[in-house]
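In: 3D, please:
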Amino acid sequence: MTSVRPDPRQAAPAPSPKPEWWRGAVIYQVYPRSFADTNGDGVGDLPGVTARLDHIASLGVDGIWLSPFFKSPMRDFGYDISDYRAVDPIFGTLDDFDRLLARAHALGLKVIIDQVYSHTSDQHAWFQDSRSGRNSDKADWYVWADAKPDGSPPSNWQSVFGGPSWTWDARRGQYYLHNFLPSQPDLNLHNAEVQAEVLATARFWLDRGVDGFRLDAINFSMHNPALIDNPPVTEPGKRTRPFDFQQHIHNQSQPGITDFIERVRLVTDQYGAFTVAEVGGEHAEREMRLFTEGERRLNSAYGFDFLYADQLTPDVVRQAFETWPEAEGVGWPSWAFSNHDAPRAVSRWAAPEHRDAAVRQGLLLLMALRGNVFLYQGEELGLPQAEVPFDRLRDPEAIVNWPQTLGRDGARTPMPWSASAPHAGFSDAEPWLPVDPRHLALAVDAQEADAKSALALTRRLIALRKASPALRLGSFVLVAAPEPILAFERASDGQALICVFNLSPNRQTWTSFAGGRVLAQVGETDPASGQLGPYAGLILEQQA
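Out: Just a heads-up that it's a prediction; the model follows:
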């Protein structure tokens, strides 16, 4: 028998391309104001984030998303930017940011930051120049329009935060557009000079070493220059703001946004940076697909499918995934159950007596979904929505729309680090928002030594997701099941999983289990008998 030795000059087969770091990643959202305060002013800061990065790294996440820390008068807590390239003194300095970035990278964490291209603060130098006169250097960097003959605003467009989205400016003798607060004038992103300047800002941060951007409210970044009135909403539904009474087809979601997005992608691709869009509104599903379509647009997008859902049902999951079919040219989704703009999921989806079970199920479900995972600070602790009395509210939307059952401030209260330290170890001073007493028992130090805690479960589930090709990158197929049972299959590289959840506080039976090895379970589950306890869930690896 003759053996044949391989010719060393012959090239070996090319290895399969390694998936991008962000595909299937778990990214931890840090809201700096509420994470950790190091200078005793009651507001979290960048050195506080740096000091607590070890906690984040211990979860096993791939990176962090850092909410705005830029210079701002803080009318909307950082989303009203007065200087895109400066750190607000309340958070620290550029040197503090560089130290945070270096420490995160040393721990193996990627760093994603916000870019807000739809609007600035009215204190931004660009707006100060623009409002100074119709012949100023930046006269058309913002959206200005004359009054109607009767003096009323140029269109009927309504602001997200209440009232008309037009404010009169006596210096120019015109109205300016603001889709949010009057102190957040909209940039005119139709202007090529404005586009060039915001892209230069992106390069400024990429040159410093950031690994990606979350594009805030990107579907608000362009308007219809004809200033046509929005039509009314005719379908029945809950309406709590004037904004809710209109179909927003002229003040947002314009065709030119995709061309701009492609310019953003050309820049970020030069650095290998990740891009994810935040997309809300009645056309979110269509726009998320549009903004991530093909190879020239954004890497990913997320909407408010889960963030604004009052109940978690199989139908909510089904509708969310119908937006992201596994087809050629369709982008990659991202998912969040909670963030700084939405009440915490456990308080929306479960009664207080079922909170612990619902927390565990929520963590398991989030880690089982196809796409990227955004885990909001405190979610790993199972924090419920904090109760903030009216006289301590800081969120302008919550104040304007009070009384709401759940506002944004309740998701922004200080991170509880210590059950016994003053102000939960967040600060030596009275925090900008109060610590909810219920959060003390859920503090990091109270859970560290408990192998059965939500914190310990989070670490185990993230490790499982990273080790499982099916969970991180696999296909997603819903399995027929009677409500309130949610079932779906994940599969990749020869691994096949069945994921089953009882999305209710009542015991359920599902007799379609095909057997297999239990990879993870929460609550009372018995695959042999098909029993699923309240808010129970499990992942089974199917037999080959």
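In: okay, CA-based contacts and neighbour counts for the rest of this
Out: Will do.
In: could you pull out the helices for this protein?
Out: With DSSP state H applied, the chain shows helices at 46-51, 53-58, 94-106, 125-131, 192-208, 256-269, 284-291, 314-322, 345-349, 355-368, 396-400, 444-448, 454-467, 469-473, listed in chain order.
In: other residues contacting the third one?
Out: Translated: helix 94-106. Applying Cα atoms under 8 Å, 6 or more residues apart in numbering, the external contacts of helix 94-106 come out as 46, 47, 49, 50, 53, 86, 87, 110, 111, 208, 209, 210.
In: grab the nearest non-local neighbour of the last one.
Out: Across the structure, with Cα to Cα, 6 or more residues apart in numbering as the measure, the residue nearest residue 210 apart from its sequence neighbours is residue 111 (5.5 Å).
In: how about that neighbour, what does it touch?
Out: By Cα under 8 Å, 6+ apart, the neighbours of residue 111 are 63, 64, 65, 66, 101, 104, 105, 210, 211, 212.
In: for the fifth one, grab the count of nearby residues.
Out: To tie it back to what came earlier, the one meant is residue 101. Residue 101 is surrounded by 21 other residues when neighbours are defined as other Cα atoms under 10 Å.
In: now show me the structure for the sequence below, then we'll compare the two:
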Amino acid sequence: MVLVACGTRPQQPAAHPDWSYNSVVYEMNVRQYTPEGTLAEAARHLPRLQEMGVDVVWLMPVYPIGVKERKGTLGSYYAISDYEAVNPEFGTLEDFDRFVADAHRLGLRVILDWVANHTSPDARWIEERPADWYVRDSLGNTIVQYDWTDIAKLDYGNADMRAAMAAAMRFWLNRGIDGFRCDMACEVPIDFWQQTLPALRKEYPGIYLLAEGEAPALHDGAFDASYAWELHHLLNDIAQGRKSAADLRAYVARDSAAMPREAFRLMFTSNHDENSWAGTEFERMGDAARVMALLTFTLPNGQPLVYTGQEMGFDHRFEFFEKDPVPAWEHNGFTDFYTALIRLRHENPALAAGERGGQAAYPLGERTPDGLMLFSRTAGGNEVTVAANLSAEEVAFDLPFEGSRREFFTGKEYTGGTRTVLPAWQWLVFAQDRR
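Out: Modelled structure (predicted):
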């Protein structure tokens, strides 16, 4: 078994697709998306996502799920038995192809969840390939990690297995997908990603690659984006009164120093893990849920993620191993809120991820009141100023600009230098274009 740390400093960040800098990613949980739980029915919602402004649809794993050691009735999406097939629960390969074609007609990109660390313990590879494709104990048994008793860990010391993994990725790229979200990317040796992903980029120009992990080395010629896990947990802590706006400013400085300037950082208030195991954003963040979502769309280096149901404020923990669908999709205030957030990001180059976006400046400096996260980002003559009250008390401050500006969400005009009071967990956003 080969282990290569994910912790070294990157030297050659990957070149990003031009379309990705101001993009918004939407995670689709196909099983729970509709009562039918199929790709065909989920595809009916693509026009709605396009109308919201979503750019990228990330499909959670669509592959067949193992039966041996299966958890629950339907099993974990991440216990894959065949890398080159579609789970019959979701439909057929033809249904998948139609989903991708429908998305592309609407201008949406599709990325697939890719689970390279492990398979199910009864996967096709275990039955058909040599035993040394898997990590085994002294008795010859495959091994599990954490409490994942429904998986078998692959051995990246085997060159043939590596080649087969890359070939399986090509199988889906040949069907027209636009990239991958790679599950548990740091559990896979970094040299596999650094060898495989640049080769795939040459064969399939413009693909987008997202790593579940936040080691800087993931950006060393490999991934476009990595998870901002530390930020996510910090936002939870701020909402629960354990951390403050000052801690967020410190995080922004620390993360910007640790990561290459080109790195995209996936920012979120929910995803499939957090929703099912830690609770909805409303359970974890309460009244702060909206302002925290705003930050994921506006903080430096960020690429925002919206998870299934967030766009209608669906306050429900999805079952992970059972059928538990969204009861009904309805347009409401949360839909308008997320649509506005996406428009804010699309319209303002300062909010781009990576090297094209602006870094954070703090106009009030040491005069910034406790509880207030006030920052500006500037790029190409475009400036966005965000004032977010990250506390349960109102906060007063002077608007840090000259002249008058319209607040993005309300359209109300504000005069610079005016004393302003923000209620608990509320915000103001000003976008100024001087181009």
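In: could you dump the helices of structure 1 to CSV with distance to residue 22 of structure 1?
Out: Converted to CSV, the helices of structure 1 look like this (distance: least, Cα to Cα, whole Å):
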stretch, distance to residue 22 of structure 1
helix 46-51, 22
helix 53-58, 16
helix 94-106, 15
helix 125-131, 34
helix 192-208, 16
helix 256-269, 14
helix 284-291, 17
helix 314-322, 19
helix 345-349, 24
helix 355-368, 14
helix 396-400, 32
helix 444-448, 27
helix 454-467, 12
helix 469-473, 10
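In: of all those, which lies closest to residue 535 of structure 1?
Out: helix 355-368 (5.6 Å; Cα to Cα).
In: would you mark the buried spots in stretch 178-188 of structure 2?
Out: Neighbour-count burial for stretch 178-188 of structure 2, counted by 16 or more other Cα atoms under 10 Å, picks out 178, 179, 180, 181, 182, 183, 185, 186, 187, 188.
In: could you dump the contacts of helix 94-106 of structure 1 to TSV with distance to residue 195 of structure 1?
Out: Compiled in TSV, those are given as follows (distance: Cα to Cα, whole Å):
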residue	distance to residue 195 of structure 1
46	29
47	32
49	31
50	32
53	34
86	19
87	22
110	26
111	24
208	20
209	22
210	20
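In: can you name the two of those residues that are farthest apart?
Out: For these, the maximum inter-member distance is 22.0 Å, found between 53 and 86 (Cα to Cα).
In: okay, stretch 49-63 of structure 2 sits on what stretch of structure 1?
Out: Residue correspondence for stretch 49-63 of structure 2 in structure 1, counting by TM-score structural alignment: residues 56-70.
In: where along the stretch 51-200 of structure 1 do the strands fall?
Out: 63-66, 70-71, 83-87, 110-115, 144-145, 166-169, 174-177 (DSSP state E, counting those that start in this stretch).
In: how much does the last one stray from structure 2?
Out: Average distance between strand 174-177 of structure 1 and its aligned residues in structure 2, after superposition and using mean Cα distance after the TM-score superposition for structure 1, equals 2.9 Å.
In: same question for the first one.
Out: Once superposed with structure 2, the aligned residues differ from strand 63-66 of structure 1 by a mean of 0.8 Å; criterion: mean Cα distance after the TM-score superposition for structure 1.
In: again with the fourth one
Out: By mean Cα distance after the TM-score superposition for structure 1, the fitted strand 110-115 of structure 1 averages 0.6 Å away from its aligned residues in structure 2.
In: ok now that strand, how far from the chain's centre?
Out: On the basis of Cα atoms, centre = their mean, to the nearest Å, strand 110-115 of structure 1 sits 11 Å off its chain's mean C-alpha point.
In: which ones are touching residue 65 of structure 2?
Out: By Cα under 8 Å, 6+ apart, residue 65 of structure 2 lies in contact with 75, 76, 77, 78, 79, 80, 81, 82, 87, 120.
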